[in-house]
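*Asks:* Predicted coordinates and the sequence they were generated for:
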Amino acid sequence: MSAFSEDEFAKKLLALRDTHESISGLSSWCLEQPQHHKKIVSIWLQVLKKVKIEQRLALFHLANDVIQYSKRKGFEFVESWGTALQKATTMVRDDKVKNKILR
């Protein structure tokens, strides 16, 4: 496993597409980095603030995938993502995207 790089992770987030393959691939990568869960969530929130509204849905799908898997495996991402998701949902004003996220 290579060393965790904040810049590389940010690039991965920017390249994320709203497809099952893209989301599950990056989700798996995140879950392989449990010792960096706080950095991962922090960078996720920073990137979410920068991207266009259309890409935010893919980022929320990524967060959901990581959280769901973490719940089953007992990883620490669940708590880390709690506050970040509260902040992030206020950044989504587009009704179509907001309804999909709140589901």
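*Replies:* Noted; the coordinates are in hand.
*Asks:* From now on I want contacts and neighbour counts done on CA atoms only, so please keep to that.
*Replies:* Noted.
*Asks:* what about the residue nearest to His36 when sequence neighbours are not counted, distance to Thr19?
*Replies:* Ranked by C-alpha to C-alpha, 6 or more residues apart in numbering and with sequence neighbours excluded, the top spatial neighbour of His36 is Phe4, at 7.7 Å. According to C-alpha to C-alpha, to the nearest Å, Phe4 stands 24 Å off from Thr19.
*Asks:* Okay, one more to line up with it:
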Amino acid sequence: MSTGFSAEIFVQKLAKLNIAQQSIETLSHWCIFHHRCCQEVVDIWNKDFHSAPQERKISLLYLANDIMQNSKKDGMRYIHEFLKVIAAALDDLFTNGDDFGRNVVKRLVRETYSCFYYLIL
């Protein structure tokens, strides 16, 4: 059994992602394990996000958040890659989402992404 990264496998895993913490953490750990492919992971995540319905976008934002929070000890590669796309994703959900989606965005910006602000200055 190969332990190498496969975009096809990642797409399959993304399709099974749901809002449950265990689902998010399991896929996050898989992504962090494959940190050498972080650019491809983020590119696939970004495409999936922008074609997803709102409910799925929330799960995808939680996944990105978990990856960024838990990959810091392995370097800043995931953070740098996600910072290229996360603002547009947050704006999309805030602008086009319902109150629940907007509240998710507000909480993530306030509690999480504000700590990465120094990286984009």
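*Replies:* Perfect, I can see it now. Since the model is a prediction, treat every value here as computed from it, not as a measurement.
*Asks:* before we move on, back to that, the residue nearest to His36 of structure 1: what secondary structure?
*Replies:* coil (DSSP: H, G, I helix; E, B strand; the rest coil).
*Asks:* what does the one 5 residues further on give?
*Replies:* Reducing the assignment to helix, strand or coil with three-state DSSP, the entry for Phe9 of structure 1 is helix.
*Asks:* my read: Ala70 of structure 1 touches Ser80, true?
*Replies:* If you look again at residue 70 of structure 1, you'll see it is Ser, not Ala. No: the pair Ser70 of structure 1 / Ser80 is not scored as a contact, 10.9 Å apart, by C-alpha atoms under 8 Å.
*Asks:* Any idea how many residues pack against Phe82 of structure 2?
*Replies:* 22 (other C-alpha atoms under 10 Å).
*Asks:* ditto for Glu79 of structure 1
*Replies:* 14.
*Asks:* what do you get for Phe60 of structure 1?
*Replies:* Phe60 of structure 1 has 21 nearby residues by other C-alpha under 10 Å.
*Asks:* Now stretch 54-69 of structure 1: buried residues?
*Replies:* Within stretch 54-69 of structure 1, the residues scored as buried using 16 or more other C-alpha atoms under 10 Å are 55-67, 69.
*Asks:* meant to ask about stretch 91-105 of structure 2, not that
*Replies:* By neighbour count on 16+ other C-alpha under 10 Å, the buried set for stretch 91-105 of structure 2 is Asp92, Leu93, Phe94, Gly97, Gly101, Arg102, Val104, Val105.
*Asks:* That'll do, ta.
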